[in-house]
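Participant: What follows is a predicted protein model with its sequence.
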Amino acid sequence: MKPITDPKVQAAFDGFPKEAQDMAMALRSLIFEVAETTPNVGVLTETLKWGQPSYLTAQSKSGTTLRIGAPKNGGCAIYAHCATNVISTYAETFPGLDQIEGNRAVHFKHSEEIVPERLKLLIQHALTYHL
């Protein structure tokens, strides 16, 4: 797993409730895995946006930002910019399989709900959104 080099990002992950930390790190790993295996994405920038670990294609400008958060009602979530169709396309592709929050996020209450085969498509769509 790629180490976290920004102490502020590490502090954000450390601040998640214990039950959300493993899920958040699994989502982080998936984001980096997809970025490394998707042409034209390039190196990701890991930073904080709105206090959440965020992933930008700052070098290539190929995609839209993804964020990882711990919602107040528990669990973990992956967020995409609400003005994009990243979440809505995912929801249409896999209807009824995940807890979707509008065009903004996919929520996970338990780690078993994180299905890499599906989420990789969401992540790839976000990281190549501008291509």
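Facilitator: In hand now; what should we look at? Numbers count the residues shown, from 1 in each chain.

Participant: contacts and neighbour counts: CA atoms only from here.
Facilitator: OK.

Participant: Mind giving me the packing neighbours of the longest helix along the chain?
Facilitator: When the chain is scanned for its longest helix (criterion: DSSP state H), the result is helix 18-37. When contacts are defined as 3 or more CA pairs under 8 Å, 6 or more residues apart in numbering; DSSP states H and E, helix 18-37 packs onto helix 7-15, strand 66-69, strand 76-80, helix 116-127.

Participant: ok now do residue 118, which residues does it touch?
Facilitator: The contact partners of residue 118, taken as CA atoms under 8 Å, 6 or more residues apart in numbering, are residue 94.

Participant: one more structure, for comparison:
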Amino acid sequence: MTGRARTLIVQAAETVPDLGPLAESIKWGEHSFTPQQPRTGSSVRIQTRDNGDEALMFICHTGLVDTFRDLYGDRLHLEGNRAIVLPYGEPVDEAAVRHCIALALTYHRRKRHRDR
């Protein structure tokens, strides 16, 4: 795993107040990052591709990638309803990617507040 995707995840987590530490594990053969505090957020996985691209993978039924598309569809490489692709050797809008990661890591917390 290259460091760019992991670095963006760690940086994004550092910007979220009261998030707490992330649990890092392997899920479906991919590095996965989830807030250790229960019912806080959704996982973000890193899928490394044969061409050197990295994809930040999100759970499809959350609708997160649709939200990312609404916010940054013209600035990020989005793939279906599951991923933000970080093309190998190409610049990315890191601030936008970090914001999207932060939205994923706080998904359940934000959803609870909306449902009230």
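Facilitator: Good, I have the coordinates. Only a predicted model underlies this, so the values are computations on that prediction, with no experimental measurement involved.

Participant: can I get the helices and strands packed on helix 18-37 of structure 1 in JSON lines with distance to residue 88 of structure 1?
Facilitator: Listed next are the helices and strands packed on helix 18-37 of structure 1 as JSON lines, based on distance: least, CA to CA, whole Å:
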{"stretch": "helix 7-15", "distance to residue 88 of structure 1": "26"}
{"stretch": "strand 66-69", "distance to residue 88 of structure 1": "14"}
{"stretch": "strand 76-80", "distance to residue 88 of structure 1": "10"}
{"stretch": "helix 116-127", "distance to residue 88 of structure 1": "10"}
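
Participant: Show me the residue sitting in the middle of structure 2 in space.
Facilitator: In structure 2, the residue lying closest to the centroid (CA atoms, centre = their mean) is residue 101, at 3.5 Å.

Participant: Now do the same contact list for residue 93 of structure 2.
Facilitator: With CA under 8 Å, 6+ apart, residue 93 of structure 2 has these contacts: 75, 76.

Participant: what does residue 21 of structure 1 give?
Facilitator: 13, 14.

Participant: now with 10 Å?
Facilitator: Taking CA atoms under 10 Å, 6 or more residues apart in numbering as the criterion, residue 21 of structure 1 is in contact with 12, 13, 14, 15, 27, 69, 70, 75, 76.
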